[in-house]
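Novice: Sequence and predicted structure are below.
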Amino acid sequence: MDDITCFNILIDTLTKKSNILDELTALTEKQKTCMEETPFHYDLFDSYMDDKEQLIETLNQLDNGFDKVYSHLKSDVLITLPKYEHQIKRLKELIVCITEKSLRLEGFEQSNKRSLEIILRIQKKEVRDIKQNNSMAMKYYKNMSGSESYESCFLDKKK
């Protein structure tokens, strides 16, 4: 494989990675919208998570392929650096773009994580309150159903 082909593969890989980061950002925004809806739709949120997992797996495969091609190309490029100035410039541009998208995505993810923690905390409190209310109601009904058979322990003997 010649150096130009390797550079084209690297550029293509970074372009695909950039597109996948765009898709991940879109899915993260959909998750945010999903969390803002009432009631919270767990199934829809979960489907977005599954989609994101597949995209992340693809990103990892692209990264592995990039590393292999880059390690093959690295020694040749250092020797003939001026010859590939245009390709190196394009790679740098793509890397800057990908880094910006990654940071933006990370910010969205952190925001969504905090929102999800709040939603889960509220849901947990609601479940605990429901359990507590059911328990109190059960105790009340048991007490009320058994109260007819008990007579008062205290008698007022004053007249």
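Specialist: Perfect, I can see it now. These numbers were taken from a predicted model, which means no experiment stands behind them.
Novice: all contacts plus neighbour counts: C-alpha atoms, from now on.
Specialist: Fine.
Novice: do you know how far residue 144 is from residue 134?
Specialist: To residue 134, residue 144 is 15 Å away according to C-alpha to C-alpha, to the nearest Å.
Novice: what does residue 120 give?
Specialist: Distance, residue 120 to residue 134, by C-alpha to C-alpha: 21 Å.
Novice: Name the residues of stretch 68-80 that are buried.
Specialist: 69, 70, 73, 77 (16 or more other C-alpha atoms under 10 Å).
Novice: mind listing the helices for this structure?
Specialist: Assigned by DSSP state H, the chain shows helices spanning 3-36, 42-79, 85-146.
Novice: Among the ones you listed, show me which one is buried the most.
Specialist: Highest mean neighbour count of these: helix 3-36, a mean of 18 (counted as mean count of other C-alpha atoms under 10 Å).
Novice: I'd like to know which elements that one is packed against.
Specialist: helix 42-79, helix 85-146 (3 or more C-alpha pairs under 8 Å, 6 or more residues apart in numbering; DSSP states H and E).
Novice: A further structure is provided below for comparison with the first:
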Amino acid sequence: MPDSSTLRPALFLDRDGVLNEDRGYVHRWEDFTWVSGARETVAAFNRAGWLVIVVTNQSGVGRGYYTEDAVHALHARMQDDLKAEGGRIDAFYHAPQHPEAADPAYRHPDPPLRKPNPGMILQALQDWPIDREASMLIGDKPSDLEAALRAGIRGVLFEGGDLKAFLAKEALLP
């Protein structure tokens, strides 16, 4: 573990409903639409030296609606699109498991990675030099906030609109 002088704050972001419009099981670029202010928010936190990490439940994989390759391909397109804004996502974590998954490989009664469980956040805290106390998660559902609480980081509920304007209003932009 790095010493505390090398730790950086992390902005954890839910994907669907925070970074992109939640149209249900978004997995193709053609169906992806950025939330207003999302790209600018990512770039602002990058410039301020924060890590930006996406933590997203993707039960559509376990339900057989799309593959993990589709998730990775969409995330790669998001990265490419963010470059035009001067932004980047440092890491993507996704939870394809679900208690009722069609594919037994993805079926779990209480998936540790799936929010409201904190598994994705806890994994990121192990993988990256993150200052837990200075970090926060922006989510659009109570399960996101529960995962943040259980991981020991601040959770902020985003109920839609312009993400950057919301964070500015809440005095949360760096």
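Specialist: Right, received. Where do you want to start? All values reported here derive from a predicted model rather than from experimental measurement.
Novice: Overlay them and tell me the TM-score.
Specialist: Superposed pair, TM-score by TM-score structural alignment, normalised by the length of the first structure: 0.24. Supporting alignment: 65 aligned residues with a C-alpha RMSD of 5.0 Å.
Novice: would you turn the buried residues of stretch 68-80 of the first structure into a markdown table with distance to residue 110 of the first structure?
Specialist: Formatted as a markdown table, these follow (distance: C-alpha to C-alpha, whole Å):
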| residue | distance to residue 110 of the first structure |
| --- | --- |
| 69 | 32 |
| 70 | 31 |
| 73 | 36 |
| 77 | 38 |
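Novice: so which of the helices and strands packed on helix 3-36 of the first structure comes closest to residue 18 of the first structure?
Specialist: Proximity to residue 18 of the first structure (C-alpha to C-alpha) singles out helix 85-146 among these, at 5.6 Å.
Novice: Can you give me the distance of residue 80 of the second structure to residue 154 of the second structure?
Specialist: 29 Å.
Novice: of these two, who's got more company?
Specialist: residue 154 (20 against 13; other C-alpha atoms under 10 Å).
Novice: Next, the contact list for the closest residue to the more buried one other than its chain neighbours, please.
Specialist: Spatial nearest neighbour of residue 154 of the second structure, excluding adjacent residues (C-alpha to C-alpha, 6 or more residues apart in numbering): residue 136 at 4.6 Å. Residue 136 of the second structure sits next to 10, 11, 12, 148, 153, 154, 155, 156 when contact means C-alpha atoms under 8 Å, 6 or more residues apart in numbering.
Novice: quick one: secondary structure of residue 60 of the second structure?
Specialist: Put simply, residue 60 of the second structure is helix when judged by DSSP: H, G, I helix; E, B strand; the rest coil.
Novice: Nearest to residue 17 of the first structure, out of the helices and strands packed on helix 3-36 of the first structure?
Specialist: Closest approach to residue 17 of the first structure among those (C-alpha to C-alpha): helix 42-79, 6.2 Å.
Novice: Output the contacting helices and strands for the closest one.
Specialist: Under the contact criterion of 3+ C-alpha pairs under 8 Å, 6+ apart, helix 42-79 of the first structure touches helix 3-36.
Novice: Give the burial count for residue 60 of the second structure, as a bare number.
Specialist: Residue 60 of the second structure is flanked by 22 other residues according to other C-alpha under 10 Å.
Novice: State the distance from it to residue 120 of the second structure.
Specialist: 17 Å.
Novice: Over to residue 38 of the second structure?
Specialist: Taking C-alpha to C-alpha, one finds residue 38 of the second structure at 21 Å from residue 120 of the second structure.
Novice: Those two: who's more crowded?
Specialist: Neighbour totals were compared for residue 38 of the second structure and residue 120, and residue 120 leads with 24 against 18 (other C-alpha under 10 Å).
Novice: List the buried residues for the strand or helix carrying the more buried one?
Specialist: According to DSSP states H and E, residue 120 of the second structure maps onto helix 119-127. The neighbour-count criterion (16+ other C-alpha under 10 Å) identifies 119, 120, 121, 122, 124, 125 as the buried residues of helix 119-127 of the second structure.
Novice: okay if I get those as CSV plus distance to residue 69 of the second structure?
Specialist: Shown next, in CSV, are the buried residues of helix 119-127 of the second structure (distance: C-alpha to C-alpha, whole Å):
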residue, distance to residue 69 of the second structure
119, 21
120, 18
121, 22
122, 23
124, 21
125, 24
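Novice: picking that back up, among the buried residues of stretch 68-80 of the first structure, which pair sits farthest apart?
Specialist: Between any two of the buried residues of stretch 68-80 of the first structure, the greatest separation by C-alpha to C-alpha is 11.9 Å, found for 69 and 77.
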